[in-house]
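> Here is my input, please return the structure:
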Amino acid sequence: MSKVTPLVPLIKSQYAIAFIDILKQIDDDIYPTIAKAQLPENILDIEHDYVPQLPLINLLNIIGEKAGPDKYSQLIWQACRQVFIPSYIDKIKHAKTLEQALDEFCVFFNRESTHSTVKLRHLFGRHWLIREHRFSKELLADFREHFILTFMIELVRGLTQRQWSPKEIVLTTDSIDKLKQSLLIDDSQFYVNRSVTGISLSSEELAHPIKLKLGWHKTQTEQPLKPTLFADSLKQALKPYLGLGRLPIESAASILGIEVRTLQRRLKVENASYSNIVENILFNQACEMMTDRNIPISRIASSLGYSDLPHFSRAFKRITGLSPRAYRRQHS
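As a prediction, this is how the structure comes out:
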């Protein structure tokens, strides 16, 4: 059996915006930090379905370092309660108990996630809500795992509408002192250096009726389909970065946290190439811009990295079968 090529880890862009809103609370000029984290420069200007996960991890680490442990804890708690948890609770329609609600949450989360899996497991006489990660342990250290644990605890608190703390917590890291102080938890037993992040739940807690807080529900927009191939996940990851033209493969590999040869090898397995993916994204953008007659074709060409209009016109006709002017006449 052939080995399945792993997908590019992605985060929904609406959640990336939530992290940037956190950054705004501690930094008057957010754009140097956005650049340092390797997020797209235009992330606040153009809507995209996803952004790569690694720049978001970079951003969390920078926020944590800038804010300090106490302020960071307050900020991510605020984001969880105001953005992340309501977005999932709003999807829960049929559950009556905490266990049923967590089962529904796992389905929703796993359906959209390309980088982690959440499960409600029954192990060694205990019940656990665990999150298995598809990235290196080093990327989970400190600020990232702090956010994950905050989310899990606040999800249970939000569903049951009570101040609750897990009896046991498992972590991939061994940094527990700051977590104990910042998570507002009482008498929890920590197990460190494990392969997953998780919290324990008793049978009585799982049977607790849930309470869906009024005012948390928001209008749900149609969700993008999760990519199933590496090439498709790469295309989703690159889209936010190509608004200003071509992105060298070395830059893309750095943003994604993988080697250039690894990126090329994974694409080759799927009979795809980096240059073709970039060209496809750029020309989809070109076709969208072409419908606006107020944008000169020469400007569209230059925005895609073409030095002259004839070169762009030949490439455009090769891909679409029409010259730029003919395409514009048909679609605008």
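> For the rest of this, base every contact and every neighbour count on C-alpha atoms.
Fine.
> L139 against L56, yeah?
No - the pair L139 / L56 is not scored as a contact, 10.8 Å apart, by Cα atoms under 8 Å.
> And these two? Which one has more around it.
Higher neighbour count among L139 and L56: L56, with 22 against 14, using other Cα atoms under 10 Å.
> same for the helix or strand containing that one, what does it pack against?
In the assignment (DSSP states H and E), L56 maps to helix 53-67. If contacts are counted by 3 or more Cα pairs under 8 Å, 6 or more residues apart in numbering; DSSP states H and E, helix 53-67 sits against strand 10-12, helix 13-24, helix 31-37, helix 143-160, helix 249-256.
> run the last query once more with 7 Å
helix 31-37, helix 143-160, helix 249-256 (3 or more Cα pairs under 7 Å, 6 or more residues apart in numbering; DSSP states H and E).
> hey, where'd the helices end up in the stretch 151-300 of the chain?
Applying DSSP state H, counting those that start in this stretch to the stretch 151-300 of the chain gives helices spanning 177-182, 203-206, 230-238, 249-256, 260-269, 274-290, 297-303.
> looking at those, which is buried most?
The highest mean neighbour count among the helices of the stretch 151-300 of the chain, using mean count of other Cα atoms under 10 Å, belongs to helix 230-238: a mean of 21.
> Is it correct that T117 is in contact with N110?
Yes - look at T117 against N110 with Cα atoms under 7 Å: they come within range, at 5.6 Å.
> Quick check, P227 in contact with K235.
No - P227 is beyond contact range of K235, at 9.3 Å (criterion: Cα under 7 Å).
> circling back: can I get the helices of the stretch 151-300 of the chain in JSON lines including distance to S73?
Formatted as JSON lines, the helices of the stretch 151-300 of the chain follow (distance: least, Cα to Cα, whole Å):
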{"stretch": "helix 177-182", "distance to S73": "6"}
{"stretch": "helix 203-206", "distance to S73": "25"}
{"stretch": "helix 230-238", "distance to S73": "28"}
{"stretch": "helix 249-256", "distance to S73": "26"}
{"stretch": "helix 260-269", "distance to S73": "35"}
{"stretch": "helix 274-290", "distance to S73": "38"}
{"stretch": "helix 297-303", "distance to S73": "41"}
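> Also this sequence, please, to line up against the first:
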Amino acid sequence: MDNAHQHSSTADVTVVASAAHGLGEFIALQGGDPDSVFGNAGLNPELLADPTLRLPLTGFCGAFEEGSRQTRNDNFGLDFGRQFKPANIGLLGYIALSSPTLGDAFCAMSRLFAGHQQNTLMRLCDEGSVCRLEYQILHCAIAHKRQDAEMTLAAFTNLARHALGSRWAPEQVLFEHQRPEGWHKHSKFFDAPVLYGQTRNAMIFKRSCLERPMPDKDALLLQLLSATIQRNMPTIESKASLVDSVRREIQQALDHQDLNLKLIAGRLNLTSWTLQRRLNDLNMTFTSLVDDVRWNIACNKLAQSSLPISELAVQLGFSEVSAFSRAFSRTHGMSPRQWRQSRPAWSPL
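Below you'll find the predicted structure:
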């Protein structure tokens, strides 16, 4: 993937400004300077004034990492998420609150999340007696996203507790990043085992929880809000949904010997020609999406874990570590080992 493509896609990936509701005030309460945090993260604070505007996702994630650094609060994202109310999410939050049950709320959010926050996976998986609510930023330009992950899973927990009571706890919580120093605070808030260094962020809970009615369910309001969000974001949602679906299937098939367009199209119940045409309409190629997924995983693992490069190469579908190193060097201008050694704790991208 060339630099021009990477910079263009970085600028185009956005999140609705309501996701940062109250962030400036929270930074100040933590003893930080909001203008300095937003400036260093490359985020225009004027965009935060209107919850319907869109923020660059790199700047959004960067503001949480920079906020943690400047306030010296290693659990900055978790603390922000703990006080983040479902309604603060904006239209998506009100749709969840107006849904008949918690299951309907999570399903609606999963279906519409691509329009709320692009290049991001949110998925509810039924695994029998338990369900898994997964969350993962897929964009390869964002290597540091721990604070965002902890904020988001805390916000999801708050939505569940809105329906199930303040003492409700999931069965397990998973994070991509390695265990931080202040991990005891995570265990206390979630009141559940928390595992780190996982393949994606997730909250696992009993399937029966999905049947609980939402306290503020409102069929008419839900209908009005659903119509509004579908009118306002149909193009964004459909584009993001297709691309995110392709990325998700590629990620799950990375170690497949025959990873190709036909395989992924089949998993999406599409013909190869249809998928290729739809990607062409979005000025994208299947090969570029495979590269995006591989480099997203590679950069995330290199930045946040001590996984040996030889094992990472196998996970990404390379038969030899030398082939992985050559491909990585062509894209990033340095070897995987050099890239890992050159990364600071956080820097705005």
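> TM-score for the pair, please.
Once superposed, the chains reach a TM-score of 0.56 (TM-score structural alignment, normalised by the length of the first structure), with 228 aligned residues with a Cα RMSD of 3.9 Å.
> now for the helices of the stretch 151-300 of the first structure, which one comes closest to I130 of the first structure?
Counting by Cα to Cα, I130 of the first structure lies closest to helix 203-206 out of the helices of the stretch 151-300 of the first structure; the figure is 14.4 Å.
> Where does the closest one end up in the second structure?
Using TM-score structural alignment, helix 203-206 of the first structure lines up with residues 207-210 of the second structure.
> Contacts for the matching stretch, please.
101-103, 129-131 (Cα atoms under 7 Å, 6 or more residues apart in numbering).
> For these, name the two members farthest from one another.
T101 and S129 (17.6 Å).
> Going by how many neighbours each has, rank these two and give me the top one.
Comparing T101 of the second structure with S129 by other Cα under 10 Å, the one with more neighbours is T101, at 21 against 9.
> The alignment partner in the first structure of G59 of the second structure: what's it in contact with?
G59 of the second structure maps onto P55 of the first structure when the alignment is built from TM-score structural alignment. Residues near P55 of the first structure by Cα under 7 Å, 6+ apart: 37-39, 255.
> what's the closest non-adjacent residue to the residue nearest to the spatial centre of the second structure?
Centre of the second structure computed as the mean C-alpha position; nearest residue by Cα atoms, centre = their mean is I137, 2.9 Å away. Counting by Cα to Cα, 6 or more residues apart in numbering, T120 is the residue found nearest to I137 of the second structure once chain neighbours are left out, at 4.3 Å.
> Map the one you found onto the first structure.
Under TM-score structural alignment, T120 of the second structure pairs with S116 in the first structure.
> And for V16 of the second structure?
For V16 of the second structure, the aligned position in the first structure is occupied by K12, per TM-score structural alignment.
> ok, its match to S200 of the first structure distance?
Distance from K12 of the first structure to S200 of the first structure, counting by Cα to Cα, to the nearest Å: 27 Å.
> Number of residues surrounding I250 of the second structure?
Counted with other Cα under 10 Å, residues neighbouring I250 of the second structure total 25.
> Might you report the residue contacts of D90 of the first structure?
D90 of the first structure touches 217-218, counting by Cα under 7 Å, 6+ apart.
> how close does it sit to L7 of the first structure?
Here D90 of the first structure is placed at a distance of 27 Å from L7 of the first structure (Cα to Cα).
> what's near enough to touch the counterpart of F175 of the second structure in the first structure?
Matched to the first structure by TM-score structural alignment, F175 of the second structure sits across from L171. L171 of the first structure makes contacts with 191-194, 196-198, as judged by Cα under 7 Å, 6+ apart.
> possible to save the residues you listed as CSV with distance to Q82 of the first structure and neighbour count?
Shown next, in CSV, are the contacts of L171 of the first structure (distance: Cα to Cα, whole Å; neighbours: other Cα atoms under 10 Å):
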residue, distance to Q82 of the first structure, neighbour count
Y191, 29, 16
V192, 29, 16
N193, 30, 13
R194, 30, 13
V196, 26, 16
T197, 22, 25
G198, 22, 27
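> could those residues go into TSV alongside distance to K71 of the first structure?
Shown next, in TSV, are the contacts of L171 of the first structure (distance: Cα to Cα, whole Å):
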residue	distance to K71 of the first structure
Y191	25
V192	24
N193	25
R194	27
V196	26
T197	23
G198	24
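> Max pairwise distance over those: which two?
N193 and G198 (12.0 Å).
> As TSV, the contacts of P55 of the first structure with distance to E204 of the first structure would be great.
Formatted as TSV, the contacts of P55 of the first structure follow (distance: Cα to Cα, whole Å):
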residue	distance to E204 of the first structure
A37	43
Q38	45
L39	43
I255	45
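> so which of those residues is the most crowded?
L39 (23 neighbours).
> In the second structure, what residue corresponds to it?
Aligned counterpart of L39 of the first structure in the second structure: L43 (TM-score structural alignment).
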